[in-house]
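Colleague: sequence unknown, structure follows:
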């Protein structure tokens, strides 16, 4: 079964995520098993964010796979199981894929997304993007102990 659904809020990490309301293409396979329904699927969505080194925008596509067992309410009650937050449950024959999708997307994202693998980042002194100006340099910093001598050089002599 294939479906397209809007992305929920906060689907990703702070610097790289699926924009809220963006289409997420789901390709799902639902299987009835003794305990409930086994959901196996893939999700495709577009990511937006920024490079953590140079702050350039990043736009790429993401495809994740997931598998989750949704347990029937009545089977769980008959076994006398305690409440467990780790177990996904069917609620009135409906299943909520948001948590499963969120887990799959967040685990698939890079911890520190980069615009390119060898992104040099920004100049720590002036903030220029080093990928645009690879030969960018500054004069050597003056030792603060000798900084007072530079004033002598700049003063006019009589």
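Modeller: Good, I have the coordinates. Model, not experiment: these values are computed from the prediction.
Colleague: switch to C-alpha atoms for all contacts and neighbour counts from now on
Modeller: Fine.
Colleague: Share the number of residues neighbouring residue 125, please.
Modeller: By the criterion of other Cα atoms under 10 Å, residue 125 has 8 neighbours.
Colleague: let's bring in a second model and compare:
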């Protein structure tokens, strides 16, 4: 195993998510470790609910191994998240970390020839694109119902205040909607002489 050692002759201005596999040279068993901080150029997730913000970074710690059919990528990816609590709507922040494993098939390999284009990742001109692999894994790992805490009680449906900030015993008197019209009528006629139903 070796660390990443970029070849100056192949270095160029490029997408930082692309990785050059040229040095593996299709030698089965050769491998090296890749550790990078990669930029997030587009917000991932559901904005204002839970997301990986644009302009944040994803830290990847990966092992790339040359196998007969391609390059096997495995390791972890982690990044920061932000959003709002689904119960009380307070801002929340956290960290998402995922395990990733993916085979990137060599051109003209058996895997390349026997699988559809969307069934396996592929190496193109000795380059592999890590972004779809990491992006999809992170999005799937985001919570569907983000919470500021597991015991968050949310908001009072009567006044919209946070239950955590309200006095014990807080509540609102409610009237059965079937009686609401009668209560309104009584309030409108209370104190009126003609509303008593008495004869003149």
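Modeller: The structure has been received and is ready for your questions. Source: prediction; values computed, not measured.
Colleague: Contact partners for the residue most central in space within the second structure?
Modeller: Residue closest to the mean C-alpha point of the second structure, counted by Cα atoms, centre = their mean, is residue 142 at 3.4 Å. By Cα atoms under 8 Å, 6 or more residues apart in numbering, the contact list for residue 142 of the second structure reads 45, 50, 51, 96.
Colleague: now swap in residue 56 of the first structure and tell me
Modeller: 50, 115 are the contacts of residue 56 of the first structure under Cα under 8 Å, 6+ apart.
Colleague: could you measure the counterpart of it in the second structure against residue 51 of the second structure, distance?
Modeller: If you follow residue 56 of the first structure across to the second structure using TM-score structural alignment, you land on residue 90. Here the criterion is Cα to Cα, to the nearest Å. By it, residue 90 of the second structure lies 15 Å from residue 51 of the second structure.
Colleague: which one in the second structure is aligned with residue 66 of the first structure?
Modeller: Match for residue 66 of the first structure (TM-score structural alignment): residue 100.
Colleague: Sorry, wrong one. I was asking about residue 111 of the first structure.
Modeller: So residue 111 of the first structure corresponds to residue 144, using TM-score structural alignment.
Colleague: how deep is the match of residue 66 of the first structure tucked in, by neighbour count?
Modeller: 18.
Colleague: Enumerate the positions of the host helix or strand of it that are buried.
Modeller: Element membership of residue 100 of the second structure [criterion: DSSP states H and E] is strand 91-105. Buried residues in strand 91-105 of the second structure, counting neighbours by 16 or more other Cα atoms under 10 Å, are found at 91-93, 96-105.
Colleague: same thing with stretch 30-41 of the first structure?
Modeller: Neighbour counts over stretch 30-41 of the first structure (16+ other Cα under 10 Å) mark 36, 37, 38, 39, 41 as buried.
Colleague: doesn't residue 30 make contact with the third one?
Modeller: Yes - taking Cα atoms under 8 Å as the contact criterion, residue 38 of the first structure and residue 30 are neighbours in contact, 5.8 Å apart.
Colleague: Would you mind finding the match for residue 154 of the second structure in the first structure?
Modeller: Aligning on TM-score structural alignment places residue 154 of the second structure opposite residue 121 in the first structure.
Colleague: Run through the residues that contact residue 104 of the first structure.
Modeller: With Cα under 8 Å, 6+ apart, residue 104 of the first structure has these contacts: 64, 65, 66.
Colleague: Would you state the strands of the first structure in chain order?
Modeller: For the first structure, the strands defined by DSSP state E occupy 2-6, 11-13, 16-18, 23-32, 36-50, 57-71, 88-89.
Colleague: Following superposition onto the second structure, what is the mean distance for the last one?
Modeller: Spelled out, that is strand 88-89 of the first structure. With mean Cα distance after the TM-score superposition for the first structure, strand 88-89 of the first structure departs from the second structure by a mean of 0.5 Å once superposed.
Colleague: for the fourth one, same thing?
Modeller: Taken against the second structure, strand 23-32 of the first structure registers an average deviation of 0.7 Å after superposition, with mean Cα distance after the TM-score superposition for the first structure.
Colleague: The match of residue 56 of the first structure and residue 56 of the second structure, how far apart?
Modeller: Counting by Cα to Cα, the gap from residue 90 of the second structure to residue 56 of the second structure is 21 Å.
Colleague: Same question for residue 40 of the second structure.
Modeller: 5 Å.
Colleague: hang on, the earlier thing: kindly reformat the strands of the first structure as TSV containing distance to residue 156 of the first structure.
Modeller: Compiled in TSV, these are given as follows (distance: least, Cα to Cα, whole Å):
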stretch	distance to residue 156 of the first structure
strand 2-6	70
strand 11-13	57
strand 16-18	55
strand 23-32	68
strand 36-50	49
strand 57-71	49
strand 88-89	80
